[in-house]
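In: Sharing a model that was predicted from the sequence below.
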Amino acid sequence: MEGLTAVHSRIAEIQNRILTFASASSTSTAAARSAAWAGAASAAGLTGTTGTAAAGAMATGATATAGSGLEGQVVAAAQRYLGVPYAWGGTDPSVGLDCSGLVQRVYGDLGIDLPRTSSQQATAGTPVAGLGEARPGDLVFFDNSSARPGIDHVGIYVGDGKMIAAPQEGDVVKVQDVGTPTLIRRVLPASASAASSAATGGAGLAGVPYADLFAAAGARRGVDPALLAAMAKVESGFDSTAVSSAGATGLMQFMPATARGLGVDPSDPASSIDGAARYLRQLTDRFGSTDLALAAYNAGPGAVARAGGIPPYAETQSYVRKVTSAAEAYS
């Protein structure tokens, strides 16, 4: 019972600090509000680097519904910033966050890199057809300014038609209705729950060498872990010491120049897998499809660009088929 009493006491302390900050927000300048938040957040452990999602949600009355696995991690990470004041251009939660600063910070906490602005973030990941198809952790984007066309606001979908967002000057990060978004993007792998299961040894990657590394890299870079595992199988047969006749090395068979350009150590499985995921993400964004990205990984981006599709090389065409087939088996 003593432990439970301590938890209730801690929650009450955080609630009081947030209420004190809210009171300061209504009567002081922006600078004073930021100072009030910084003091309250630091003392309460709600700066985004410590504290708990549960305490943050309870302190603000949030009732957002999280998904499971990676989806739930995104929502939990976002909940840690509830109550942080809005600050245009803000990326530091001890001072304030704007909408895209919040999104970048939340995904950064999970090791996933996103661009800085909402318009740039609107090109990340893959499109979601509509709110009915949205999953927790998806990004919802809005064009709110008639005077300036284009995306100018973003929030993190948490389920049940709600999002966590940094709305506007004078407000704070909070849970609110999504309304009608202009577009929705999924930054997590297409099957986040499957990726999460793979990370714990379940589903299609159970028993696959380096399954945890494939799952982690896939989550960071927005690439299907099954696809990464399939590439490793075809490239090296999961042999981290493999060396091809052309000089490609390691688990993911990087040529020396490509490895140097990406800052990858081909002999280190973790570095090799993460580098492959990062490179495949770049190729997918450039060419617009997984098949073309795989072809570019095998034959080089220049060959795909010159061919206007998968190059007419038997090796490359076979590579794309083999990787795709293996990925389906692992999914």
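Out: Received it, and whenever you're ready, just let me know what you need.
In: okay, CA-based contacts and neighbour counts for the rest of this
Out: Noted.
In: Can you list the buried residues in the top helix by length along the chain?
Out: Ordering each helix of the chain by length in residues (DSSP state H) puts helix 2-27 first. For helix 2-27, a neighbour-count test (16 or more other Cα atoms under 10 Å) marks 11, 14-15, 17-19, 21-22, 24-25 as buried.
In: In JSON lines, list those residues along with distance to Ala276.
Out: Formatted as JSON lines, the entries for these read as follows, by distance: Cα to Cα, whole Å:
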{"residue": "Ile11", "distance to Ala276": "43"}
{"residue": "Ile14", "distance to Ala276": "43"}
{"residue": "Gln15", "distance to Ala276": "45"}
{"residue": "Arg17", "distance to Ala276": "45"}
{"residue": "Ile18", "distance to Ala276": "43"}
{"residue": "Leu19", "distance to Ala276": "47"}
{"residue": "Phe21", "distance to Ala276": "45"}
{"residue": "Ala22", "distance to Ala276": "46"}
{"residue": "Ala24", "distance to Ala276": "49"}
{"residue": "Ser25", "distance to Ala276": "47"}
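In: Next up, a structure to set beside the first:
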Amino acid sequence: MEGLTAVQGRISEIQSRMAAFAGASPASAQAWLSAASAAGLSTSATTAATPTATGSVSGENAVVDAAKNYLGVPYLWGGTDPAKGLDCSGFTQRVFADLGISIPRTSSQQATAGTAVAGLADARPGDLVFFDNSSSRAGIDHVGLYLGDGKMIAAPQQGDVVKIQDVGTPTVIRRVLPATSAATPAAGGSGLAGVPYSDLFASAGARWGVSPALLAGVAKVESGFDSTAVSGAGAQGLMQFMPGTAAGLGVNALDPASAVNGAAQYLSQLTRQFGSTDLALAAYNAGPGAVSSAGGIPPYPETQAYVRKVTAAAAGYA
């Protein structure tokens, strides 16, 4: 979907589906409808989204409006169906899906989507805010959607409901919506136009839940987009796989399609393991064992510079 008109139409569809919650379980439906009414949202199947004063709905407002449609939906671990319940990442994935935008399923995977936001002072409504709340496991384990003014909307925990709350101090902030488009996801966006192998980055990114811009950034830093490159250490191909790693993933390092798909798979695994994009990149460069031993990005100048270079390159392609 493209353009503000499409987004407005999409929001109208969301509004029209509100009545469907009446067919859900009584507790879920009543909680949702009561919260929606309290928030000033219409529960009529014939009510369209209200335009802004200028007569259009911005991308940021579209995301916020879509998120508020789920106020009061009960929290359910692993939940992706609002008629039954939503967990934190099921909620955020559902919001963007309502606008025709695909993001990964889990909070740790979603923390690789779009582009990085430096801090809360730079955050905009519609940005994803991520948290590391577990002392027993390092890495991202919670996500909410920023509303502005220090508030977010999120599905907090078992026994609670989707609600508006203070944002606190996010560990990571990511922007999925491009600044100039209301409904075009960052993944596979115009930033990759003219980039070698952009179609491979887009397809592998969608398959494994990794930002295509991140894959392009890795290829640029690793090989300069040279599919025949071989390093002095023996790393091969576009994504510079060591033979042992390539064999373990079933990758042909010198075949661009296989290499990009393998890199997306590997980065997805590393992100789940370590909980953040930066640590996944560090593990891609220095090995998972080095990241585990260091308890973070290893104190190797090469690895630290690698993470910075790939992140900067990915931001330029997003």
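Out: Good, I have the coordinates. Since this is a predicted model, take the numbers as computed values, not measurements.
In: Could you report the TM-score for this superposition?
Out: Once superposed, chain against chain, the TM-score is 0.53 (TM-score structural alignment, normalised by the length of structure 2); 275 aligned residues with a Cα RMSD of 6.1 Å.
In: Just flag the most distant two among the buried residues of helix 2-27 of structure 1.
Out: For these, with distances taken as Cα to Cα, the pair at the greatest spread is Ile11 and Ser25 (20.9 Å).
In: can you give me the end-to-end distance of stretch 213-233 of structure 1?
Out: 14 Å (Cα to Cα, to the nearest Å).
In: Give me the three-state assignment for the residue sitting furthest away from the middle of structure 2.
Out: Seen from the C-alpha centroid of structure 2, the residue lying at the greatest distance (Cα atoms, centre = their mean) is Gly232, 35.0 Å away. Three-state assignment for Gly232 of structure 2 (DSSP: H, G, I helix; E, B strand; the rest coil): coil.
In: Show me the helices in the stretch 51-200 of structure 2, by range?
Out: In order along the chain, the stretch 51-200 of structure 2 carries the following helices (DSSP state H, counting those that start in this stretch): 59-68, 88-98, 107-110, 198-208.
In: which of these sits most buried?
Out: Here the criterion is mean neighbour count by mean count of other Cα atoms under 10 Å, and of those the winner is helix 107-110, at a mean of 27.
In: tell me the contacts of Leu188 of structure 1?
Out: 70-71, 125, 137-138, 219-220, 222-223 (Cα atoms under 8 Å, 6 or more residues apart in numbering).
In: for these, which one is nearest Tyr81 of structure 1?
Out: Using Cα to Cα, Gly137 is the member of those that sits closest to Tyr81 of structure 1, with 14.7 Å.
In: what about the aligned partner of the closest one in structure 2, distance to Lys84 of structure 2?
Out: With TM-score structural alignment as the criterion, Gly137 of structure 1 lines up with Asp127 in structure 2. As judged by Cα to Cα, Asp127 of structure 2 and Lys84 of structure 2 stand 25 Å apart.
In: More neighbours: which of the two?
Out: Set Asp127 of structure 2 next to Lys84 and count neighbours by other Cα atoms under 10 Å: Asp127 wins out with 27 against 17.
In: Hmm, Gln304 of structure 2 is touching Ala283, no?
Out: No - applying Cα atoms under 8 Å, one finds Gln304 of structure 2 not in contact with Ala283, separated by 10.9 Å.
In: between those two, which one's more packed in?
Out: Summary of the neighbour comparison: Gln304 of structure 2 and Ala283, criterion other Cα under 10 Å, with Ala283 having more neighbours (26 against 17).
In: Tell me if I am right that that one is in a helix.
Out: Yes - following the definition three-state DSSP, Ala283 of structure 2 is counted among the residues of a helix.
In: Save the helices of the stretch 51-200 of structure 2 as a markdown table, and put in distance to Ala253 of structure 2 too.
Out: Formatted as a markdown table, those follow (distance: least, Cα to Cα, whole Å):
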| stretch | distance to Ala253 of structure 2 |
| --- | --- |
| helix 59-68 | 39 |
| helix 88-98 | 32 |
| helix 107-110 | 24 |
| helix 198-208 | 14 |
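In: Nearest to Ala186 of structure 2, out of the ones you listed?
Out: Distances from Ala186 of structure 2 to each of the helices of the stretch 51-200 of structure 2 were compared using Cα to Cα; the minimum, 10.4 Å, belongs to helix 198-208.
In: and the residue farthest from the centre of structure 2, how far is that from Thr184 of structure 2?
Out: Here the distance between Gly232 of structure 2 and Thr184 of structure 2 works out to 40 Å (Cα to Cα).
In: With Glu13 of structure 2 instead?
Out: For Glu13 of structure 2 relative to Thr184 of structure 2 (Cα to Cα), the value is 18 Å.
In: quick one: which of the helices of the stretch 51-200 of structure 2 is nearest Asp160 of structure 2?
Out: Each of the helices of the stretch 51-200 of structure 2 was scored for nearness to Asp160 of structure 2 using Cα to Cα, and the closest is helix 88-98 (11.1 Å).
In: Give me the longest helix you can find in structure 2.
Out: For structure 2, the helix reaching the highest residue count under DSSP H is reported as helix 256-274.
In: For Gln176 of structure 1, give me its contacts.
Out: Residues counted as contacts of Gln176 of structure 1 (Cα under 8 Å, 6+ apart) are 162-165.
In: for the residues you listed, which one is nearest Gly261 of structure 1?
Out: Sorting these by distance to Gly261 of structure 1 puts Ala165 at the head of the list, at 36.1 Å, by Cα to Cα.
In: In space, what's closest to the closest one - neighbours in sequence excluded?
Out: Spatially, and ignoring its direct neighbours in sequence, Ala165 of structure 1 is nearest to Gly155 (4.6 Å; Cα to Cα, 6 or more residues apart in numbering).
In: roughly how far apart are that neighbour and Ser289 of structure 1?
Out: On the measure of Cα to Cα, Gly155 of structure 1 and Ser289 of structure 1 end up 26 Å apart.
In: got the contact list for Pro156 of structure 2?
Out: Shown here is Pro156 of structure 2, whose contacts under the criterion Cα under 8 Å, 6+ apart are 75, 87-88, 162-163.
In: just curious, which of those residues is nearest to Gly191 of structure 2?
Out: Comparing every one of those with Gly191 of structure 2 (Cα to Cα), the shortest separation belongs to Cys88, at 28.9 Å.
In: thought the closest one was touching Asp141?
Out: No - using Cα under 8 Å, Cys88 of structure 2 makes no contact with Asp141, being 9.1 Å away.
In: Please enumerate the shared neighbours of those two.
Out: Common neighbours of Cys88 of structure 2 and Asp141, counting by Cα under 8 Å, 6+ apart, are Ser107.
In: roughly how far apart are Asp226 of structure 2 and Gly234 of structure 2?
Out: 15 Å.
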